[in-house]
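> fold the stuff below for me.
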Amino acid sequence: MPHRPERLEAAVRHLPIDLIQPGTLQARRVFDPQGIEELAGSIRESGVVQPVVVRSLGDGYELLAGERRWRAAQQAELHEIPAIVRDDLSDDEAMVLGLIENLQRESLTPIEAAAGLQFLADHYDLTHAEAAKRIGKSREYVSNYLRLLKLAEPVQKLVNERLLSLGHAKALAGLPSVMQPGMAMDAVSGGWSVRVLESRCRAALKRAGAEADKPRRDAQWQAVEQQLTEALGNRVQIDFDGQKGEFRVAFHSLDEFDGILQRLGVEISG
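Okay, here's the model as predicted:
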């Protein structure tokens, strides 16, 4: 049963800021200095509207949720901050609480969100659907974020910097990692839409597949080419796909061509 509002209000305490330290279980690692400064300005005018969540730690408190507010309150030179103390939470529950708050506030970078969701799914052995239910999001939401972890590191950086959207990331994740960075940079520099990037990725995969389907020329065919080249005195190239093939001899003049015909024992009448 959810807490009644008056009970929640009664749980709020004003704690000295210098007794609170950042939590080690939080998914968020990146804080925008400009955003912190703007929030600090708001706090100077109106105070901290929503309390942070902490738990007791030695002589102080560990921050579980609301680190951005805590940082901004420090910058605003407050001495106390409203907080809810949750000593009933285990490490796992504390991590999940912080992750849920940050996801709901959309305050994590895409890769932070992906890493947090991966930890949640792995730690509790959850499917994407189960993890989604746990945080109040859709299965597709979870799947799209977890897909980011399949991206090459340079591409993850572009996504984190918001130069590529989740839609772009989804398209790039379908490519082999070696192909991702170049395609990602082309998308950024060209300002490609998700639809354009999807088309380019499909074309790249098709080309790669066509190259992979080409029969490899084994050492025996190369040896035949070398012997014929030495015998005729001109470069010979053989292409064979397993059923049909081509035999090509290079020449650079009609006189050279006549010499090849003579060595082959071919006489052209007329």
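
> going forward, measure contacts and count neighbours with C-alpha atoms only.
OK.

> could you pull out the strands for the stretch 101-250 of the chain?
For the stretch 101-250 of the chain, the strands defined by DSSP state E, counting those that start in this stretch cover 236-240, 245-249.

> could the ones you listed go into TSV alongside mean neighbour count?
Below are the strands of the stretch 101-250 of the chain laid out as TSV (neighbours: other C-alpha atoms under 10 Å):
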stretch	mean neighbour count
strand 236-240	16
strand 245-249	11
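
> dump those to JSON lines, plus distance to residue 38.
What follows is those, written out as JSON lines (distance: least, C-alpha to C-alpha, whole Å):
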{"stretch": "strand 236-240", "distance to residue 38": "67"}
{"stretch": "strand 245-249", "distance to residue 38": "71"}
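
> quick one: closest of these to residue 170.
strand 236-240 (38.5 Å; C-alpha to C-alpha).

> how close does the residue nearest the centre of the chain get to residue 155?
In the chain, the centroid-proximal residue (C-alpha atoms, centre = their mean) is residue 148; its distance is 3.0 Å. According to C-alpha to C-alpha, to the nearest Å, residue 148 stands 9 Å off from residue 155.

> what sits in contact with each of these two?
When C-alpha atoms under 8 Å, 6 or more residues apart in numbering defines a contact, the residues bordering residue 148 and residue 155 alike are residue 169.

> if we can go back for a sec, tell me which of the strands of the stretch 101-250 of the chain lies nearest to residue 167.
Per C-alpha to C-alpha, nearest to residue 167 of the strands of the stretch 101-250 of the chain: strand 236-240, 41.7 Å.

> now the other sequence, so there's something to compare against:
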Amino acid sequence: MSANRLGKGLEALIRPEKEKKKSPGKKTSAISGVTEIPLKDIHPNPNQPRKEFDSSSLEELMMSIREKGVITPVTVREIESGYELIAGERRWRASKKLRKRVIPAYVIKVEDDADMLEIALIENIQRDDLNALEEAEAYAVLNSKFGMSHDSIAKAVGKKRVTISNSLRLLKLPPEIRKSLRKGNISAGHCRAILQSKTIPQMMRIWNTILENDLSVRAAESLIKGSQNTQKKKKVKVRSKSSQITAIENQLIEVFGTKVRLNYSKTGGSIEISYFSDDDLERIIDLINTIS
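So this is what the prediction gives:
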């Protein structure tokens, strides 16, 4: 499956039957190419990127389906035991709870599980249905299970390579922090700030402080910069650093998506860019080459 087709979204993958020519006095079907499939024949996708299904949101969807029916068909592929969901698990779940017998569906051919995951991932991303951690986990499956590089994933889902690499870094967080991100207690921005810490105990301390004080992402970044300088002299240096140098550091952090330190003096200095894996280093090098 080509990255170009995937980048265009789910619609580019669905090939409904051609509409029949209109005959006088007859209406053409508004759902040409859509098949009604018994719910009992449809099985969930084991590689579904979305793990969390909000109960209140599902109740609202049930009310809508009860009133209007399933407006947007689900997407499935044929398997030996019936059909497997590719996109539309919330609609499928809601219809089952309503004890519906059938659901409208597109049946498409998918070459392999990697293509199926790509389609499911794209559908969820386009609907903004995934939280940051679910998105990172889906990228990780494409990378580790199906051997796709960060660049290939980026092309497939229509995002920048740096976005994929930064997303995957979230999986390096301790389990407690990942759980907090999944629940929405902290944001992906908070987590990227936390990842600037070098040890798990430091990460946990920063995380607890963020929760206890309801810190913004910018405040969390400032806190981490202070905590990284444990020696008194270094702390004094950080406090005395000019606002101009701090502003430049913040700009560089925005550009490189990682911790950057500017060591400035009137006679010269250095810029330190931190990385956390080979992929992260490759991402930074690619970014520098792009800039140059």
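
> neighbouring contacts of stretch 31-48 of structure 2?
Stretch 31-48 of structure 2 has contacts (C-alpha under 8 Å, 6+ apart) with 15-19, 73, 76, 81-86, 89, 92, 95-96, 100-107, 117, 120-121.

> what's the end-to-end length of it?
26 Å.

> list the buried residues of that stretch.
31, 33, 34, 35, 37, 39, 42, 43, 44, 45, 47, 48 (16 or more other C-alpha atoms under 10 Å).

> swap in stretch 165-180 of structure 2?
Neighbour-count burial for stretch 165-180 of structure 2 flags 165, 166, 167, 168, 169, 170, 171, 173, 177, 178, 180 (criterion: 16+ other C-alpha under 10 Å).

> what of stretch 178-194 of structure 1?
Buried, per 16+ other C-alpha under 10 Å, within stretch 178-194 of structure 1: 179, 180, 181, 183, 184, 185, 187, 192, 194.

> please convert those to CSV, extending it with distance to residue 222 of structure 1.
Listed next are the buried residues of stretch 178-194 of structure 1 as CSV, based on distance: C-alpha to C-alpha, whole Å:
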residue, distance to residue 222 of structure 1
179, 30
180, 34
181, 35
183, 35
184, 38
185, 38
187, 40
192, 43
194, 44
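
> closest to residue 1 of structure 1 out of those?
Of all these, residue 1 of structure 1 sits closest to residue 194, with 43.2 Å by C-alpha to C-alpha.

> any idea what the closest one aligns with in structure 2?
In structure 2, residue 194 of structure 1 lines up with residue 217, judged by TM-score structural alignment.

> for that match, what are its contacts?
Neighbour list for residue 217 of structure 2: 189, 190, 193 [criterion: C-alpha under 8 Å, 6+ apart].

> now, among the residues you listed, which is nearest to residue 138 of structure 2?
residue 189 (18.8 Å).

> and that closest one, how many neighbours?
When neighbours are counted by other C-alpha atoms under 10 Å, residue 189 of structure 2 registers 15.

> now name the helix or strand holding residue 36 of structure 2.
Using DSSP states H and E, residue 36 of structure 2 falls within strand 35-38.

> how far apart are that strand and its match in structure 1?
After superposition onto structure 1, strand 35-38 of structure 2 sits on average 0.7 Å from its aligned residues (mean C-alpha distance after the TM-score superposition for structure 1).

> what span of structure 1 is that strand aligned with?
The aligned range for strand 35-38 of structure 2 is 13-16, by TM-score structural alignment.

> what does residue 170 of structure 1 align to in structure 2?
Here residue 170 of structure 1 is matched to residue 192 in structure 2, going by TM-score structural alignment.

> what about that match, neighbour count?
Close neighbours of residue 192 of structure 2, defined as other C-alpha under 10 Å, add up to 21.

> how close does it sit to residue 251 of structure 2?
For residue 192 of structure 2, the distance to residue 251 of structure 2 - C-alpha to C-alpha - is 15 Å.

> trace residue 175 of structure 2 over to structure 1, please.
Taking TM-score structural alignment, the alignment pairs residue 175 of structure 2 with residue 153 from structure 1.

> show me where structure 2 has its helices.
Here structure 2 has its helices, by DSSP state H, at 3-7, 55-68, 89-97, 113-126, 132-144, 150-157, 161-169, 175-183, 188-194, 200-213, 217-227, 232-240, 243-256, 278-291.
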